[in-house]
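S.K.: just coords:
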């Protein structure tokens, strides 16, 4: 991933049931994800540039998990790969994570957390 990639930083997702997920994605592609009681470490791969449709193809592979339940009540198993297509808002401060290269099945928006708030 390029060092100035727009995905680098921290992102907050507030879910309907008042549960919060935080994604911290570093320039080296390593990510730390917190979701309810879960704390996971992941390797995050994403295209350097979006496709013609504006979506970036990505894969988030969990490499370590504390074995506790996430916001969905699930326990994530290390080794699990989660492909997604990411679409950034023109401001760069929000994104959607979608199952396909369209916005019919997405989670979000995830909102960028200012660096000083991390």
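M.R.: Received the coordinates, thanks. For clarity, every value in this text was computed on a predicted model and none was experimentally measured. Numbers count the residues shown, from 1 in each chain.
S.K.: from now on I want contacts and neighbour counts done on CA atoms only, so please keep to that.
M.R.: Will do.
S.K.: OK, contacts around the residue most central in space within the chain?
M.R.: Nearest to the geometric centre of the chain sits residue 23, at 5.4 Å (Cα atoms, centre = their mean). With Cα atoms under 8 Å, 6 or more residues apart in numbering as the criterion, the residues that contact residue 23 are 10-12, 31-34.
S.K.: which pair in those residues spans the largest distance?
M.R.: Greatest spacing in the contacts of residue 23, by Cα to Cα: 12 and 31 (13.3 Å).
S.K.: between the two, which one's more packed in?
M.R.: residue 31 (23 against 19; other Cα atoms under 10 Å).
S.K.: I figured the more buried one hits residue 44, correct?
M.R.: Yes - counting by Cα atoms under 8 Å, residue 44 is a contact partner of residue 31 at 6.3 Å.
S.K.: hey, what's in contact with both of those two?
M.R.: Joint contacts of residue 31 and residue 44 (Cα under 8 Å, 6+ apart) are residue 25.
S.K.: packing partners of the helix or strand where residue 63 lies?
M.R.: Using DSSP states H and E, residue 63 sits in strand 56-65. On a contact count with 3 or more Cα pairs under 8 Å, 6 or more residues apart in numbering; DSSP states H and E, strand 56-65 meets strand 38-46, strand 81-88.
S.K.: please compare the first structure with the one that follows:
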């Protein structure tokens, strides 16, 4: 019996077809944990109060996020839209799951676990910075946060 190998030119076509079959289910989700290639995945920081305090956000591809701000350390789960809106914003919903009860850079204690916050983020063209806003508008935003790790 003779084994037949796929010719090298056929294999990429088969892989492409398999990827296309998986994408419709993913695209139907309005907000999901970030795919590894999503621009939000990675570590970001923002220094405020004249360099006296830094906030760090580590978004993981599995939908979890760790943030530090002052003495506060908080764990979150999050969802993010896979594509930016027509206005250029990604909708991110973050829900706290665990916090240490200490004060953040603003002197506040993070809300109790289970509290959800919605942010609308917009990336720089190089995707190495983003601003976080209360709505799909530049009227009430903070940042920019800078990427520290991919």
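M.R.: Thanks, I have the structure now. Bear in mind that the values here come from a model prediction, so they are computed numbers and not experimental data.
S.K.: the helices and strands packed on strand 56-65 of the first structure into a markdown table, with extra columns for distance to residue 59 of the first structure and mean neighbour count?
M.R.: As requested, these are exported to a markdown table (distance: least, Cα to Cα, whole Å; neighbours: other Cα atoms under 10 Å):
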| stretch | distance to residue 59 of the first structure | mean neighbour count |
| --- | --- | --- |
| strand 38-46 | 5 | 20 |
| strand 81-88 | 4 | 19 |
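S.K.: out of the ones you listed, which is closest to residue 75 of the first structure?
M.R.: Nearest of those (Cα to Cα): strand 38-46, 7.7 Å.
S.K.: what's the closest one packed up against?
M.R.: strand 30-35, strand 56-65.
S.K.: now do the helices in the second structure.
M.R.: For the second structure, helices defined by DSSP state H occupy the ranges 10-28.
S.K.: of the contacts of residue 23 of the first structure, which stay in contact in the second structure?
M.R.: With both residues aligned by TM-score structural alignment, their matches' Cα atoms under 8 Å, the contacts of the contacts of residue 23 of the first structure that the second structure also has are 10-12, 31-34.
S.K.: in a markdown table: those, plus distance to residue 63 of the first structure.
M.R.: Output for these, formatted as a markdown table (distance: Cα to Cα, whole Å):
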| residue | distance to residue 63 of the first structure |
| --- | --- |
| 10 | 19 |
| 11 | 19 |
| 12 | 21 |
| 31 | 10 |
| 32 | 10 |
| 33 | 11 |
| 34 | 14 |
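S.K.: burial of whichever residue in the first structure pairs up with residue 36 of the second structure, as a residue count?
M.R.: Residue pairing (TM-score structural alignment): residue 36 of the second structure is matched to residue 3 of the first structure. Neighbours of residue 3 of the first structure under the rule other Cα under 10 Å: 12.
S.K.: residue 3 of the first structure is in contact with residue 9, isn't it?
M.R.: No - Residue 3 of the first structure is not in contact with residue 9 according to Cα under 8 Å; the separation is 11.0 Å.
S.K.: and residue 108 of the first structure, how many neighbours?
M.R.: 14.
S.K.: corresponding residue for it in the second structure?
M.R.: Using TM-score structural alignment, residue 108 of the first structure sits opposite residue 143 in the second structure.
S.K.: what sits against the closest residue to its match other than its chain neighbours?
M.R.: Nearest non-adjacent residue to residue 143 of the second structure, counting by Cα to Cα, 6 or more residues apart in numbering: residue 131, 4.9 Å away. Residues near residue 131 of the second structure by Cα under 8 Å, 6+ apart: 121-123, 141-145.
S.K.: got it, and residue 100 of the second structure?
M.R.: Here residue 100 of the second structure is in contact with 72-74 (Cα under 8 Å, 6+ apart).
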